[in-house]
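Asker: Predicted structure and sequence below. I'll ask about it afterward.
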Amino acid sequence: MPQPSARPTRRTQRERREASIEKLVDAAIETIQEDGYYRTTVAAISERAGLSGGGLFRHFDSRLALISRVAEEVSDRILDAYAASKDHLRAQPAPLRAGLGFLAQAVASPLVAVWHELMVAARTDEELRELIAPAIAKFYEGILEHTRANGLLDDVPEESRELALFSMVHMFSGAALTGSVYPRPDLDDKRIPLAEYYTLHTPIL
């Protein structure tokens, strides 16, 4: 005799709220990636998320409040990917070069393109700059912490590690941003050994 099917479990109000927030954050990230920061309007985010325009304001006080959450989420996702790669990087014959290669790939990802959009906009938008500042600090501090924990900079003097790492991140990030307009794939592979050389020869400060 067939058993009656179980009724689907109803989600709690908290679960529904969290699901809606996740949809909005994902929709905002995707819209910034595809259309740029200034075209990421409340209407565009809501439409992509499948929610009403008013639905966004049930979870966030303003569009900028959502953007602040987006900045934090982007930082978390990049750092999670970096942390997940640690065993693979340390197992490489040249872990520093492997780590630099990972950074080069990471900053060319669509997620970092979101950061580029936010930082360019924040240059002339003081309110946005203040909102995303904690997330960008978390991003850089997290990269430094993971890199130290992985031992990728063990050959660099301790007092120069932060300078060396951030300089390399800035170089790769700048190359990715410029490359979206003026691509130079012939230089991409050569940039890794150059970065390795300058990382190892960062002066002691």
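Answerer: Happy to help now that I have it.
Asker: From here on, just use CA atoms for contacts and neighbour counts.
Answerer: Will do.
Asker: Am I right that Val114 is in contact with Glu34?
Answerer: No. Counting by CA atoms under 8 Å, Val114 does not reach Glu34; the two are 9.3 Å apart.
Asker: next, the one to line up against it:
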Amino acid sequence: MAATPTSRRRTQAQRSAATREALLDATLACLVEDGFSRTTTTRVCERAGLSRGAHLHHFRTRNALVAAAIGHLAERRSEELLAAAEELPAGRERLAQGLDLVWSSYANPLFQAALDLWTQARTDADLRELLVEVERQLDRQTLELARRLFPDLAPRPDFDRLVEMSIATIRGLALLDTLHPGGARNRKQWTDCRARLVALFEAEPAPGGRELDIR
């Protein structure tokens, strides 16, 4: 039976959502390949195959567009990592493999693109204000992911502090890709850092644990 015109035609809301996603995906691709300074709204629209009017309908400024793109990336990252967490084995191997999973979400070109925005925001108050909420979103996702990855360890009084230190370590090593693209140097150091983090998670809880500040 042939499809009716109604079944073939997308709704306005569906078309709008598709346009928005195309803009965000094109923005991420431009940020990875060209960096923030060369990611103009014109380049993004050309890459997405959309008119400039489509961009202005969804995002009034470039800062709003790139901040939304990083938020879009954070949501996608959270979904992918939570799904991958379900496939991890139980037992002692889960800790190291869970840390590897978090590491993989930072040791990639998309993190370098996000880092470019964070650097720009240091002297751009408007962009900084937009990215603050994205950062809070990332912190909330990280804590949720950690509790799903390591449910047996989550009750520890110092669990949040260990998560915070693990993320700081991972981000610090990922910075090496800025001047040494390819990841060989930071992957080598990650092996040792991961072993030390595993040892800390397996040790007796330290006193004075606290929750991450994600307000």
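Answerer: All right, it came through fine. Note that the structure is predicted; figures quoted are calculated from it, not measured.
Asker: Got a TM-score for the two of them?
Answerer: The TM-score (TM-score structural alignment, normalised by the length of structure 1) is 0.86; 202 aligned residues with a CA RMSD of 2.4 Å.
Asker: before we move on, the earlier item: counting neighbours, go ahead and name the busier of Val114 and Glu34 of structure 1.
Answerer: Per other CA atoms under 10 Å, whichever of Val114 of structure 1 and Glu34 has more neighbours is Val114, with 22 against 14.
Asker: Average offset of the helix or strand hosting Phe111 of structure 2 relative to structure 1?
Answerer: Counting by DSSP states H and E, the element that carries Phe111 of structure 2 is helix 109-121. Aligned to structure 1 and superposed, helix 109-121 of structure 2 gives a mean residue distance of 2.1 Å (mean CA distance after the TM-score superposition for structure 1).
Asker: So what touches that helix?
Answerer: Contact with helix 109-121 of structure 2 is made by 28, 31-32, 35-36, 70, 105, 127-128, 131, 175, 177-178, as judged by CA atoms under 8 Å, 6 or more residues apart in numbering.
Asker: mind checking how far the longest helix along structure 1 is from the chain centre?
Answerer: In structure 1, taking DSSP state H as the definition, the longest helix is helix 126-150. Distance of helix 126-150 of structure 1 from its chain centroid, counting by CA atoms, centre = their mean, to the nearest Å, is 10 Å.
Asker: counterpart of the next helix or strand along the chain from that helix in structure 2, which residues?
Answerer: Using DSSP H and E, the next helix or strand after helix 126-150 of structure 1 towards the C-terminus is helix 161-179. Helix 161-179 of structure 1 lines up with residues 159-177 of structure 2 when matched by TM-score structural alignment.
Asker: Am I right that Leu165 of structure 1 is in contact with Leu144?
Answerer: Yes. Counting by CA under 8 Å, Leu165 of structure 1 touches Leu144, with 7.2 Å between them.
Asker: ok, those two, which is more surrounded?
Answerer: Leu165 (23 against 17).
Asker: need the contact list for the more buried one.
Answerer: Leu144, Thr199.
Asker: same thing but at 7 Å, please
Answerer: When contacts are counted by CA atoms under 7 Å, 6 or more residues apart in numbering, Leu165 of structure 1 touches no other residue.
Asker: cool, the one 4 residues further on as well?
Answerer: Val169 of structure 1 makes contact with Leu103, according to CA under 7 Å, 6+ apart.
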